[in-house]
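1. after the sequence you'll find the predicted model.
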Amino acid sequence: MPVARNRQISLIDTPYYHCVSRCVRRAFLCGKDKLTGKDYEHRRQWVEDRLLILSTIFCIDVCAFAVMSNHTHIVLHVNKQKALAMSDLEVIKRWQHLHKASLLAQQFSQNPNKILNHIEQKTLSTTVEIYRQRLFDISWFMRELNEPIARQANKEDECTGHFWEGRFKSQALLDEQTLAACMVYVDLNPIRANIEKSLETSRHTSIKMRIQFKNNGGQPESLMPFSSNQLQPNFVSLPFSFTDYNALINYTMSLRKPETCLSGICKPPLLFRLKVDDLSWMRTSLHFEEIYNIAAGTHQSLQKYKLHTNRKRLIGVKSA
């Protein structure tokens, strides 16, 4: 039976999650349909655009993504503290980018200085709290990503029914090793599927976007930034630099080649810091979904996650 989402998301253990959504009806609904010859490639841009817009509304950062022909991979970071620190007015304004707010919330956003009576204030506080909780809820994030795309695709196909599978897959990333491995796994999806040949040409991936911005001396605002000396203190960022991550992902690409001689390749500094050997790294970064189910991490972190989510067993504990 499917596991309830509130038993998969445990912010006590980690704010990082890998989410996967897959198409139904027929494969290549976002690519080229081999049966009819019709090209649906433009739908991949729909998904990417919607994803990056949502990252500016929700208190959820996009760490990595890859929009494939019939599925999407996204690595998300839940910034709960940011949501809790926002003012009521900011919460309402963000929610109004997605849905029409309640009448009282609309009136408050138009005139924040208006004096409310006790009942109105209590009602408004309850409503704002609901909106606030949704703004750092992964299920709401994925719903706001997938539902508009499904409606748009159904309208284009002149049909009704499901576009995506009923539930997206979620994997908790419990430590720095699995976060790095999952991000590399996601960014290399098009290359691993032999759709693209290089990182620079991998369309609809976060790594291509990051490389383009890096070449211009910056980082994309719609993606969670890598650690950097240029960031302000207390600014939330990924726990490694882009230089280290870029070296790691290029090293992982070289491991895929049968003719590669490991002795002749310089091991990236990040792999030393993560304390992972080559064989374990190759297996994890290239077969991430096959190894882990709803959580990925060290044996110790998986045991803690199992306790906090009240589960009897976890797939992947022996592989940790």
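-> Everything's here; your move.
2. rest of the way, CA atoms for contacts and neighbours
-> OK.
3. give me the nearest residue to I53, chain neighbours excluded.
-> Nearest residue to I53 in three dimensions, chain neighbours excluded: S222, at 7.6 Å (Cα to Cα, 6 or more residues apart in numbering).
4. which ones are touching the one you found?
-> L52, I53, S55, T56, D61, V62 (Cα atoms under 8 Å, 6 or more residues apart in numbering).
5. which of those has the most neighbours?
-> D61 (25 neighbours; other Cα atoms under 10 Å).
6. wait, that one sits on L76?
-> Yes - judged on Cα atoms under 8 Å, D61 makes contact with L76 at a distance of 5.6 Å.
7. check it against this one:
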Amino acid sequence: MARTKRSELFTADEIAVVHVMNRVVRRCFLIGVDPASGRNFDHRKRWIEDELEKSAANFGIDLIAFSLLSNHMHLILRSRPDVVATWNDLEVSRRWLMLCPIRKDAHGKAAEPSEAELNAIRLNPDKVSEIRSRLSNISWWMRLMCQRIAQRANREDGMEGHFWQSRFRGVRLIDEQAILAAAAYVDLNPIRAELAETIEASDFTSVQRRIRSLPQEGRPAVAENPPLEHTAVEPEPSGPADAVDSPELPFSKASKSSPTPTATPVHACLRTSAPNRYLAPVQIDEQGDAIGALPSHGKDRCSDKGFASMSAVDYLELLDWTARKIAPGKRGMTPTDAPPVLERIGMKPTAWCQLVKHFGVLFRLVAGRPHHVDAFRSRLRSGPFYLPNKTRELLAG
């Protein structure tokens, strides 16, 4: 069966949110602990995190969520051609040369481009136009990142050939429910795989970075019992930075029962060294946010636009509640009351948990409410995209 062209799902000249997954060859554990040989390749996850940070700082693409496991990775990316359009030709040239440097410094990092290097691009209108398009192209993000990780890993192993199994898989997310469910699916990957017991203990994930960016007093309490040590194979996906977004009550178990909540000081929420500084903010305020592209005021990410109609605190609480529901063997009392945010976005608790737990098999190419998927059309064909009956039944009503 022919593979669907990516241009049917998303293109560089439109704002698109995409769930991306890529796997190493032969389902080996080349970016984690290999149970067969006992070798630990976790340091390669740090390579990927470094590439994610560099890409987020220079591409016109928002990094919404990520999780890195031992044999595959998940990302949620949002292309932002509207932000790229606000950059002049000099900025476009500079960003490209930071991604694909001509020279490197003593530490192997991209050296600040010279005027001659910048002029070689910005004085060539055709080249500037091509690079401007690349900077909001998710395929180019994945191409550069995966190529560099593969070359580095092959050098380390003294090997040649493919490191990644095939081209990455991309699922277009077309409504808020799909984006939120996909983000939760990605952030809770280690818990579903029984590699972590809590979201704060989920290493190499965006949710752990968001938690670590909260003020110390607002962080979730760490479980008294240490995470279980597992050697089980991670489940196979099936199927074909900021600081707290608003000065709200910090996320913690104690804060839920506190009779007089205390607001998080604004200055504590604006630390430029926050571990999640290159991630897209959680909250999108349709009434309070400025209209337009909203380019980032900092240098670590593309824009300051959020992705959900809830605060970072509410998002973390939703993840914590969901983790307890989809991992019933997890220590601790399972909460009975669903977070009010589910009602606000029109999701039943049972449907939400099933959506997060099985997102990878419920959607193939396009994810969203059935009526949204049925109405979605690609630029290359007029027919609707297929949505499994079990997905329709789950999201009915």
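-> Here it is on my side, so go on. The model shown is predicted, which means the values in this text are computed figures rather than measured ones.
8. columns distance to C182 of structure 1 and secondary structure on top of the contacts of S222 of structure 1, output as JSON lines?
-> JSON lines is the format used below for the contacts of S222 of structure 1 (distance: Cα to Cα, whole Å; DSSP: H, G, I helix; E, B strand; the rest coil):
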{"residue": "L52", "distance to C182 of structure 1": "19", "secondary structure": "helix"}
{"residue": "I53", "distance to C182 of structure 1": "23", "secondary structure": "helix"}
{"residue": "S55", "distance to C182 of structure 1": "19", "secondary structure": "helix"}
{"residue": "T56", "distance to C182 of structure 1": "23", "secondary structure": "helix"}
{"residue": "D61", "distance to C182 of structure 1": "15", "secondary structure": "strand"}
{"residue": "V62", "distance to C182 of structure 1": "13", "secondary structure": "strand"}
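9. so which of those persist in structure 2?
-> Among the contacts of S222 of structure 1, the ones still in contact in structure 2 (both residues aligned by TM-score structural alignment, their matches' Cα atoms under 8 Å) are L52, S55, T56, V62.
10. now, which of these sits nearest E41 of structure 1?
-> Using Cα to Cα, L52 comes nearest to E41 of structure 1 of these, at 18.0 Å.
11. the nearest residue to the closest one once chain neighbours are set aside: which element?
-> Leaving aside its sequence neighbours, L52 of structure 1 sits nearest to S222 (Cα to Cα, 6+ apart; 5.6 Å). Following DSSP states H and E, one finds S222 of structure 1 outside all helices and strands.
12. aligned to S222 of structure 1, what sits in structure 2?
-> Mapped onto structure 2 by TM-score structural alignment, S222 of structure 1 lines up with Y278.
13. try Y245 of structure 1
-> In structure 2, the residue matched to Y245 of structure 1 (TM-score structural alignment) is Y315.
14. roughly how far does its match sit from H72 of structure 2?
-> As judged by Cα to Cα, to the nearest Å, Y315 of structure 2 and H72 of structure 2 stand 24 Å apart.
15. just P340 of structure 2 next, same as before
-> 33 Å.
16. who has more neighbours out of these two?
-> H72 (23 against 11).
17. what sits against the more buried one?
-> Contacts of H72 of structure 2 by Cα under 8 Å, 6+ apart are M21, N22, R23, V24, I31.
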